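Novice: This is a predicted model, with the sequence first.
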Amino acid sequence: MSRLVLVVNGAAGSGRARHAGRHVEDALVAAGHEVIDASGGTAPDGTPDETPHDARGRARAALDDTRADALVVVGGDGAVHLGVGLVAGTDVALGVVAHGSGDDVARALGLPRHDTAAAVARIDAGLRTGARRVDATLLDRADGGHEWAVGVVSCGLDAAVNARANAQRWPPGPARCLRALAGELRRFRPYGYRLTGLDEADRPTEVLHEGPATLVALAGTPWFGGGLHVAPGADLTDGLVDVLVAGPLTRRQVVAVFPRLYRGSHLGHPAVRVHRVAGVLVEPLPGPGTPAPPPAFADGEPVGPLPLRARVVPGALHVLA
């Protein structure tokens, strides 16, 4: 029997995760596991009645008090990000029941999406046969804090679109990203950056980019934004992060290139470059007519303003997959 801490993001997937959470606990108990539910409550409209900070603290306390074998999260990429932040770099495994609107990390890990029974079966099998080890990215924030990520860290127009999409309730799913992009393009100008590659010992190697750019994504997994194939070559087991730099692009060029993200064919555009490195330092480099980049996002969740240092830690995450 394994001891599991369960955290359900009741707002994920327009409330689907809240309903799935009830079945997840019953199924895991029926499979012979002990389950400690560390989920918060929900408001009358179905949204969580606690902040992400509260949810993280509740889950951490449960993990510390119970000496759990695994943390199981039910929700979307935000729930996965919370879970990665709690168990990366430890021996506690992560189980994912994907019921969000994007589920890009679950897609990258080959996990079931919107299929509770299949996801629970994967978790149960992983508990019995052993977890899979994958890479995670450790982020050093501008405020001196640290944060873990496993998917894509957005630092450019992609981050600005993420922020706007998070503030919108309509339309559901990936179409929200398109609406947010249209809103951001009204005022868009390429941002200024200096990107410096880092080796495995966190030493600078080369300047990857200096000057204006439109999109800067640090990809541990191939997808973000609900299925946008931003980094087709990204691999969670190679010890590297794919640093994608696009631009500078005009508004018209952004509109032309954006649809190609769904197929991954944007990599053939002459203004798109990919660098594979063990780590990267992303610094703002504003200038005349070139604004500072927006605050960064990781796995769809806010991280904060640049500069940001990202270092891949090979095998830092145990996943029940």
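Specialist: Happy to help now that I have it.

Novice: C-alpha from now on. contacts and neighbour counts both.
Specialist: OK.

Novice: With L240 as the reference, measure out to D140.
Specialist: Note on D140: its distance to L240, by Cα to Cα, to the nearest Å, is 17 Å.

Novice: And V207, by the same measure?
Specialist: 17 Å.

Novice: So which of the two has more stuff around it?
Specialist: Comparing V207 with L240 by other Cα atoms under 10 Å, the one with more neighbours is L240, at 25 against 13.

Novice: For the longest strand seen in the chain, name the packing helices and strands.
Specialist: Scanning the chain for the strand with the most residues, using DSSP state E, yields strand 308-319. With contacts defined as 3 or more Cα pairs under 8 Å, 6 or more residues apart in numbering; DSSP states H and E, the packing partners of strand 308-319 are strand 93-98, strand 132-140, strand 279-284.

Novice: closest one to Y193 among those strands?
Specialist: Comparison of these against Y193 by Cα to Cα identifies strand 279-284 as nearest, at 4.7 Å.

Novice: angle of that closest one against strand 132-140?
Specialist: 30 degrees (axes from the mean of the first three to the mean of the last three Cα atoms, to 10 degrees).

Novice: Okay, helices next: where are they in the protein?
Specialist: 16-30, 52-66, 77-87, 104-109, 116-129, 157-166, 175-185, 251-257 (DSSP state H).

Novice: Take these and write them to a markdown table, including mean neighbour count and distance to A149.
Specialist: Formatted as a markdown table, these follow (neighbours: other Cα atoms under 10 Å; distance: least, Cα to Cα, whole Å):
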| stretch | mean neighbour count | distance to A149 |
| --- | --- | --- |
| helix 16-30 | 18 | 21 |
| helix 52-66 | 16 | 15 |
| helix 77-87 | 24 | 6 |
| helix 104-109 | 22 | 10 |
| helix 116-129 | 18 | 21 |
| helix 157-166 | 22 | 15 |
| helix 175-185 | 18 | 21 |
| helix 251-257 | 14 | 26 |
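
Novice: Take those and write them to JSON lines, including distance to V312.
Specialist: Supplementary listing: the helices of the chain in JSON lines, determined by distance: least, Cα to Cα, whole Å:
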{"stretch": "helix 16-30", "distance to V312": "30"}
{"stretch": "helix 52-66", "distance to V312": "22"}
{"stretch": "helix 77-87", "distance to V312": "14"}
{"stretch": "helix 104-109", "distance to V312": "16"}
{"stretch": "helix 116-129", "distance to V312": "24"}
{"stretch": "helix 157-166", "distance to V312": "20"}
{"stretch": "helix 175-185", "distance to V312": "27"}
{"stretch": "helix 251-257", "distance to V312": "28"}
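
Novice: here's the one I want to compare it with:
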Amino acid sequence: MGEPEKRHLRLCHRRNQAAWGCSGHAHRLQNSIGVLPLMPKIKLVVNPVSGRGAGLRSVPYLEENLKDLHPSLVLTERPGHAQELACEAVASGFEVVVAVGGDGTSNEVLNGLVQAQLKGVGSAKMGVISVGRGNDFAYGIGVPKGLPEGCQILRQGKTKVIDVGVVSGGFYPQGRYFGNGVGIGFDAVVGFEALKLAPLSGFASYIIAALKTIYLYYTAPIVKITLDDQTIETPALMVSIMNGRRMGGGFMMAPASSTQDGLFDVCIAGQVSRAEIFKLIPRFMKGTQEGHPAIRTIRSRQVAVTALQGSLPAHADGETLCTAGENLAVSLHPAVLEVITMTT
């Protein structure tokens, strides 16, 4: 994204903020239910297959519990459809677009909203109601899993502005936006394997997939990692480029990361034995991996990863970027997207 596009995104955000008032919050109304925001025009983009069908099962609840807000609800029909629907919603004058699903749905809606800004179509706030498997993006912006929780946060209308990353390479040479993070190596293979575990959902599927991946992906490729102020050549079993804090529904890849600080937290895991991977998994679950001799975390706004030996399986917000890539370029753009959240 060039400097003119960045200026355009900042201008769209200022216009959007002005429409809600300087605080970024909606005006409020007291009624018999409690304190409710006078919500703008809302579009709910529901992925019916998210969370093994939890998306479709959520529709009656949403229609009943949000009926006083008069949202427009639409179901996605194919991969990539949520991105199209989000962009179309902005063009139709919707001021809030809510992703109802998991990380894949959220990523598509985010891409649609950013593309709408870049094309000059307009801007809208993004909401999330988490009914998917991982829900890591929602976690990173302060939205807990669950229909009641998501609906309550939507009603409250609190917002904050977050940074958005863009990654180029693999299946997306033109670039793909993301809100949570890019996982390269072991982390990506865990995600690929979790998708194959049809009977399981949620964090359990990622735990089983992680244990399986220990026997599938244990030889680290040699990579060159170019950061803002240094270049590293090293065997890296995993490189996690984090805007958020968590991946895989419960692995704290960057426990100190913030979506509002203008920097990625880049977690690099070097080559370790399979036995040592077993020991590291619970540390990542607790977010206590820092201090292990094979782990280092570096903060940077720009990251480029090149495979010198081996290849790069990678994902962005759970969406596959490549299964055997060679180069990925990642950059962070501050204060791009306004999201509805529990915390400001």
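Specialist: Sure, I can see it. Just so you know, these numbers come straight off a predicted model, no measurement behind them.

Novice: right, so the helices and strands packed on strand 308-319 of structure 1: which one is the most enclosed?
Specialist: strand 93-98 (a mean of 29; mean count of other Cα atoms under 10 Å).

Novice: Relative to structure 2, which residues correspond to that one?
Specialist: Mapping strand 93-98 of structure 1 onto structure 2 (TM-score structural alignment) gives residues 125-130.

Novice: once aligned to structure 1, how far is that stretch on average?
Specialist: Its matched residues in structure 1 lie on average 0.6 Å from stretch 125-130 of structure 2 after superposition (mean Cα distance after the TM-score superposition for structure 1).

Novice: Next, find the distance separating A131 of structure 1 from C177 of structure 1.
Specialist: From A131 of structure 1 across to C177 of structure 1, the span is 33 Å (Cα to Cα).

Novice: Same question for G220 of structure 1.
Specialist: When G220 of structure 1 is compared with C177 of structure 1 (using Cα to Cα), they lie 20 Å apart.

Novice: quick one on the thing from earlier: so what touches the match of strand 93-98 of structure 1?
Specialist: Applying Cα atoms under 8 Å, 6 or more residues apart in numbering, the contact partners of stretch 125-130 of structure 2 are 95-102, 106, 109-110, 113, 138, 143-147, 149-151, 154, 337-341.

Novice: And stretch 253-265 of structure 2, by the same measure?
Specialist: By Cα under 8 Å, 6+ apart, stretch 253-265 of structure 2 touches 140-141, 161-164, 240-247, 266-267, 284, 287, 297-302, 332-335.

Novice: Selection in ChimeraX covering whichever of these are buried, please.
Specialist: Selecting only the buried entries of the contacts of stretch 253-265 of structure 2 in ChimeraX, with 16 or more other Cα atoms under 10 Å as the criterion:
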select :140,141,161,162,163,164,240,241,242,243,244,245,246,247,266,267,284,287,297,299,300,301,302,332,333,334,335
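
Novice: so what corresponds to A316 of structure 1 in structure 2?
Specialist: By TM-score structural alignment, A316 of structure 1 lines up with V336.

Novice: Same check on P174 of structure 1?
Specialist: Under TM-score structural alignment, P174 of structure 1 pairs with F203 in structure 2.

Novice: And that match, how far from G249 of structure 2?
Specialist: Distance of F203 of structure 2 to G249 of structure 2, given as Cα to Cα: 5 Å.

Novice: who touches both of the two?
Specialist: R133, G134.

Novice: Neighbour count for these two, which is higher?
Specialist: Neighbour count, other Cα under 10 Å: between F203 of structure 2 and G249, G249 has more, with 21 against 18.

Novice: Pretty sure R189 of structure 1 sits against A292.
Specialist: No - R189 of structure 1 is beyond contact range of A292, at 9.9 Å (criterion: Cα atoms under 8 Å).

Novice: overlap in contacts of these two?
Specialist: With Cα under 8 Å, 6+ apart, R189 of structure 1 and A292 have no common neighbours.

Novice: and for stretch 83-96 of structure 2, what are the contacting residues?
Specialist: By Cα under 8 Å, 6+ apart, the residues outside stretch 83-96 of structure 2 that reach it are 40-43, 45, 97, 108-113, 115-116, 121-127.

Novice: same question, stretch 164-182 of structure 1
Specialist: Contacts of stretch 164-182 of structure 1 (Cα under 8 Å, 6+ apart): S14, S101, G102, V161, N162, E184, G225, G226, G227.

Novice: and if we set it to 6 Å?
Specialist: When contacts are defined by Cα atoms under 6 Å, 6 or more residues apart in numbering, stretch 164-182 of structure 1 is touched by residues S101, V161, G226.

Novice: Is it possible to get TSV of the residues you listed that adds distance to L127 of structure 1?
Specialist: Converted to TSV, the contacts of stretch 164-182 of structure 1 look like this (distance: Cα to Cα, whole Å):
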residue	distance to L127 of structure 1
S101	27
V161	38
G226	28
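
Novice: hmm, back to that, using TSV, lay out the helices and strands packed on strand 308-319 of structure 1 together with distance to I36 of structure 1.
Specialist: What follows is these, written out as TSV (distance: least, Cα to Cα, whole Å):
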stretch	distance to I36 of structure 1
strand 93-98	14
strand 132-140	23
strand 279-284	36
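
Novice: nearest to D37 of structure 1, of these?
Specialist: With respect to D37 of structure 1, and counting by Cα to Cα, the nearest of these is strand 93-98 at 13.9 Å.

Novice: quick one: G130 of structure 1 and A98 of structure 1, what's the gap?
Specialist: Distance, G130 of structure 1 to A98 of structure 1, by Cα to Cα: 20 Å.

Novice: One more: P259 of structure 1?
Specialist: Taking Cα to Cα, one finds P259 of structure 1 at 25 Å from A98 of structure 1.

Novice: Then V216 of structure 1?
Specialist: 26 Å.

Novice: Mind checking the helices of structure 1 for the one nearest to L308 of structure 1?
Specialist: Using Cα to Cα, the helices of structure 1 put helix 157-166 closest to L308 of structure 1, at 13.4 Å.

Novice: How far does that closest one sit from its chain's centre?
Specialist: 13 Å (Cα atoms, centre = their mean, to the nearest Å).

Novice: what do we get in structure 2 for D242 of structure 1?
Specialist: Under the alignment (TM-score structural alignment), D242 of structure 1 maps onto D265.

Novice: ditto for N9 of structure 1
Specialist: Under TM-score structural alignment, N9 of structure 1 pairs with N47 in structure 2.
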